[in-house]
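Student: Whatever this is, show me its structure:
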Amino acid sequence: MKNFEDPFNHLDSISRKACLQQLLQWADESKDVNLKFFFRWSRLKLLFWKERQNPDIPNELESLIYESGICKDYFIQAEARQLLGYCYWERKEFSLSIEQFAQAYGLYSEFNQDDFPNKGEYIFDYGSKHQYFGDYQTAKSFFLEMWNHTPQNKIENIISKVNTIAYCYRTLNQFDSALYYFHLAEEFAIKLNSEVWMGIISGNIANIYYLQKKYDLAIPLAERNIEISTRNNELVDLAMAKSMLSDIRRIQNNPKAAMQLSLEAYHIIVKKGFLKNYYVMKNIYRNLSNAYAANGDLKTAYLYLDSASMAKDSFAVQRNQLAISGAKYRVEVQKHISEIKQKEYELLQQKKIRNGWIAGAILMILISVIAIRQKIKVSQEKKRSDELLLNILPEETAEELKLKGFAEAKSYDEVTAMFTDFKNFTIASEQLTAHNLVKEINYFYSAFDKIVSKYNIEKIKTIGDSYMCAGGLPVANKTNAFDVIQAAMEIQDFMQKHKLEREAQNLPYFQLRIGIHTGPVVAGIVGIIKFAYDIWGDTVNVAAAMEHQGVEGKINISGSTYEIIKHKYHCTYRGKIPAKNKGEIDMYFVDGVKEEG
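Tutor: The predicted structure is shown next:
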């Protein structure tokens, strides 16, 4: 928040207190209603900027907003609503805050810039609130409204504002417009002799060329960013620039330079304690993984690839949580606005009834249309919020979390767990680049997701080249063993088709081991920063052992699972393996479905 207007800023604290007391005295003594109102407003505005945490300020602002409506002083009402919005925002009461910002915008958007000097700043600030919740399209529209209707000599922090407009375009993948505004921001940085901004903007432009694969254009800008950031100790910007340049060197087949730059970027972030900046870390880890792979160290590359995936997931969860919060707040705002519309409707209806039933009926129709639209918007926002949560958690767990604010772990007597693992993954992957390796894994896991979803099997997680899922939860059932076996057969059929296609093209291929076991588990949510639905118990360990003792192209199951499915599937006995705390466990290969009759 910016102190847009503080006429008493030059006064010391004692003088400011004296001004407050004098304004309060004038307000009490004045017999002129309008003058008294003005003194009260001046005092309250001064109090807000100097004692913003004062718990009485919101109530006083609410009272003044009401009085300004009676006096029809919409200039003061717009200012007061904006200040009240800031109060609520600082207290993280976002729905109430955005409601006030929206009401203020509805007022000051009708004023001329000369009559209402804060108009441009308020519009830009309103856009930044939408940007906070990841709504870049709406944010951009407000930013452009400010830019197109405010004289440049009246825009404060103009470099930052133009850079923000460019960043919105870049996030929306509208690169031509992003470049236009980044170059415009650069012109202002040169004019105002701001070297730090010159470096930041050089890096932003380089990033766009990097995304467009225009590496010859990106390199000198990235190097300039590194030089300026080093000189000005802008460490996050320095690390991001080095990491981006590292990936360009890798693409240009210069693995040693790529490794050096990636390690430099990584050490900057680690040394300065930026490891919880997940947006930065997902890029640093990804490019470091690529650099290790380009230098032939695939084992280390996989470690950083997992780290990049974890950072990316953490960043995505943060964004999802923020988006869920934003959707919730927007739903609440729409509810508030609907209530306001309803009150306006009732007042208008009473007035129109006195003037005639026809006019009243017309108003009823219009207000009904507005109410329906608002209801549809609320429903849509709730649906978006629910979809985001369901992408993280099972439906039943998500519902419990929404109702209680937490989800308890549950015990299940019969769950069938399945593990998959690629045979000789490291050897086969040496023939692929890191990028193509990730592309391959995503191809397989996407296919597995579709197959297990068809049989109501819950995907638990992926760990490197291992895929874990379970049937019989979160809703218990008696068909889980059959469901998982059927899904496993489809997965192996998919892998066999993949093998034949790759052999025909003389390309490397992957083969898969699958292990399955049925037994009791405990399931629930773990984590605070990163939601994760997981399962625990000996059943998980035995299923993992079944996979480890399996053979590529085969489905290896335990004796427990065999006893459940033996009447439906042909199986081949393999012998026993020792298991911790369980003695020896029988193993079987699933050969196929028995013919009926």
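Student: Going by C-alpha atoms from here, please, whenever you check contacts or count neighbours.
Tutor: Noted.
Student: what's the longest strand anywhere in the chain packed up against?
Tutor: Counting by DSSP state E, the longest strand found in the chain is strand 511-526. For strand 511-526, the packing partners by 3 or more CA pairs under 8 Å, 6 or more residues apart in numbering; DSSP states H and E come out as strand 410-423, helix 480-504, strand 532-536, helix 538-548, strand 555-558, helix 559-565.
Student: That one to helix 538-548, inter-axis angle?
Tutor: 160 degrees (axes from the mean of the first three to the mean of the last three CA atoms, to 10 degrees).
Student: What residues of strand 511-526 count as buried?
Tutor: 511-525 (16 or more other CA atoms under 10 Å).
Student: now for the helices and strands packed on strand 511-526, which one comes closest to Met198?
Tutor: Among the helices and strands packed on strand 511-526, strand 532-536 comes nearest to Met198, with 41.5 Å by CA to CA.
Student: contacting residues around the closest one?
Tutor: Residues from elsewhere that reach strand 532-536, judged by CA atoms under 8 Å, 6 or more residues apart in numbering: Ile392, Leu393, Pro394, Ile460, Lys461, Val521, Val522, Ala523, Gly524, Ile525, Val526.
Student: and those residues, which two are the farthest apart?
Tutor: Ile392 and Val521 (20.4 Å).
Student: Could you also give me the structure for this next sequence, so I can compare it with the first?
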Amino acid sequence: MNTQPSPGRALDPEKLLRRLEKRLAKSEFRRTELEELMDGSQAFQRRVITDIEAAKAKIEQLYASLEIEQIRTEQLLRSIMPESIAEELKANGKVRPRQVESATVMFTDFVDFTKSTEAMDPVALVGMLDRYYGAFDEISAKHGVEKVKTIGDAYMTVAGDLNDSDEIDHVAATCAAAVEIMDYVSGRLDQTEADEIAGWALRIGIHTGPISTGVVGTKRLSFDIWGDTVNTAARMVSACAPNTILLSAASEKLFDQPHRVEQHGDIQAKGKGTLKAYRLRTS
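Tutor: The predicted model follows:
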């Protein structure tokens, strides 16, 4: 609006001043409104940025937790089955059965286990088995031998072309693991401080032949092996004297250190008749 006085009209300074004051007040009000809007917008932006940063941090934390769980899952799989089989399970959700033409199976069991542990505290018993089997696991892995499972006081392993790779000398590897396991147990025959009873005597049976392998179960997966080779290895350990390692004729024939083997004599194997057996020297 034109504030200049019209020609011939006297200027009213007070009126003009009031007009200017009103316009100034209105302008100030609008400026304050605009500043409040800008402050509100900036506060909103800061809240949004804060929320985004918090969400990002949460996602990164969840991702880190997921990576940890994935590593744990992979470690668990590799602890219960050969690596290539674990990789196949991860990739396909299932594992094809395998036929291995030549593998070496080993069984160990403790002498008079049931009788010697009848009165033993169950917690202490599990602790003892955990110490022994933990050591067996380390020894087996050291020699490239796969643990299959434990059944009570029996410990079962297999070695051979299980990972779709170049075949290892599975007989020699199993024999080396057997000797080291026997040495470990023999060194604890008089141990009483950490355990309620002295250590157990051990028997080990070994046999070589064809096996079938696979993963069974859905909620609780289990790697296992089957075949007459498994049964024969079990028969060999049943015929063992305490603190003795017996090889079948098939394993003895493939063992590349004949000077460490001596004839044991024939054994009677349930369901299999008479079998030749050989004793593996531990020293």
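Student: TM-score for these two?
Tutor: Remark: TM-score between the superposed chains equals 0.71 [TM-score structural alignment, normalised by the length of the second structure]; 233 aligned residues with a CA RMSD of 3.5 Å.
Student: re the thing from before, so where in the second structure does the longest strand of the first structure end up aligned?
Tutor: Under TM-score structural alignment, strand 511-526 of the first structure corresponds to residues 201-216 of the second structure.
Student: How about the aligned residue in the second structure for Asp386 of the first structure, nearest residue that isn't a chain neighbour?
Tutor: Using TM-score structural alignment, the equivalent of Asp386 of the first structure in the second structure is Glu74. With CA to CA, 6 or more residues apart in numbering as the criterion, Glu74 of the second structure has its nearest non-adjacent residue at 7.8 Å, and that residue is Ala86.
Student: list the contacts for the one you found?
Tutor: So Ala86 of the second structure contacts Glu74, Leu77, Arg78 (CA under 8 Å, 6+ apart).
Student: Also Lys94 of the second structure?
Tutor: Glu88, Val215.
Student: at 10 Å what do you get?
Tutor: For Lys94 of the second structure, the contact set (CA atoms under 10 Å, 6 or more residues apart in numbering) comprises Ile85, Ala86, Glu87, Glu88, Gly214, Val215, Val216, Thr218.
Student: got it, and Val415 of the first structure?
Tutor: Shown in contact with Val415 of the first structure (CA under 10 Å, 6+ apart): 470-474, 476-481, 484, 517-522, 535, 539-540, 561.
Student: So how do I select the buried members of those residues in ChimeraX?
Tutor: Buried members of the contacts of Val415 of the first structure, defined by 16+ other CA under 10 Å, are picked up in ChimeraX with:
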select :470,471,472,473,474,479,480,481,484,517,518,519,520,521,522,535,539,540,561
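Student: got a list of contacts for stretch 31-40 of the second structure?
Tutor: Ala25, Lys26, Ser27, Glu28, Phe29, Arg30, Ser41, Gln42, Ala43, Phe44, Gln45, Arg46.
Student: so is the third one in a helix, a strand, or just coil?
Tutor: For Ser27 of the second structure, the secondary-structure state derived from DSSP: H, G, I helix; E, B strand; the rest coil is helix.
Student: mean deviation of stretch 231-238 of the second structure from the first structure?
Tutor: Average distance, stretch 231-238 of the second structure versus aligned residues of the first structure after superposition (mean CA distance after the TM-score superposition for the first structure): 0.5 Å.
Student: residues in the first structure matched by that stretch, start to end?
Tutor: Going by TM-score structural alignment, stretch 231-238 of the second structure sits over residues 541-548 in the first structure.
Student: Alignment lookup: Val185 of the second structure to the first structure.
Tutor: Aligned partner of Val185 of the second structure by TM-score structural alignment: Met495.
Student: ok, now Lys142 of the second structure?
Tutor: Aligned partner of Lys142 of the second structure by TM-score structural alignment: Lys454.
Student: ok, which stretches of the stretch 351-500 of the first structure are strands?
Tutor: Taking DSSP state E, counting those that start in this stretch as the test, the strands found in the stretch 351-500 of the first structure are 410-423, 458-463, 466-471.
Student: one step back: who wins for proximity to Ala241 of the first structure among the helices and strands packed on strand 511-526 of the first structure?
Tutor: Among those, strand 532-536 sits nearest to Ala241 of the first structure (CA to CA), with 32.3 Å.
Student: list the buried ones in the closest one?
Tutor: Quick answer for strand 532-536 of the first structure (16+ other CA under 10 Å): Tyr533, Asp534, Ile535.
Student: What of stretch 158-177 of the first structure?
Tutor: 158-159, 161-170, 175, 177.
Student: all helices for the stretch 101-250 of the first structure, in order.
Tutor: 119-132, 136-149, 158-171, 175-191, 195-211, 215-232, 235-251 (DSSP state H, counting those that start in this stretch).
Student: which residue numbers in the second structure go with the longest one?
Tutor: I take that to be helix 215-232 of the first structure. Against the second structure, helix 215-232 of the first structure falls on no residues (TM-score structural alignment).
Student: just the third one next, same as before
Tutor: Equivalent residues of helix 158-171 of the first structure are lacking entirely in the second structure, counting by TM-score structural alignment.
Student: Show me what that helix packs onto, helices and strands only.
Tutor: helix 119-132, helix 136-149, helix 175-191, helix 195-211 (3 or more CA pairs under 10 Å, 6 or more residues apart in numbering; DSSP states H and E).
Student: got the angle for it vs helix 195-211?
Tutor: Using the same axes, to 10 degrees: helix 158-171 of the first structure against helix 195-211 is 10 degrees.
Student: same check, this time on the fourth one
Tutor: Our comparison of helix 175-191 of the first structure with helix 195-211, counting by the same axes, to 10 degrees, yields an angle of 160 degrees.
Student: Name the nearest residue to Ala294 of the first structure, sequence neighbours excluded.
Tutor: Pro255 (5.6 Å).
Student: Per the alignment, the one you found pairs with which residue of the second structure?
Tutor: Aligned partner of Pro255 of the first structure by TM-score structural alignment: none.
Student: before we move on, back to that, identify the residues contacting the match of Lys142 of the second structure.
Tutor: Phe448, Asp483, Ala487.
Student: mind checking how far it is from Leu500 of the first structure?
Tutor: As for Lys454 of the first structure, its distance to Leu500 of the first structure is 25 Å (criterion: CA to CA, to the nearest Å).
Student: coming back round to it: of the helices and strands packed on helix 158-171 of the first structure, which stretch is the most buried?
Tutor: Using mean count of other CA atoms under 10 Å, the stretch among these with the largest mean neighbour count is helix 195-211, at a mean of 22.
Student: Having no further points to raise, I will conclude here.
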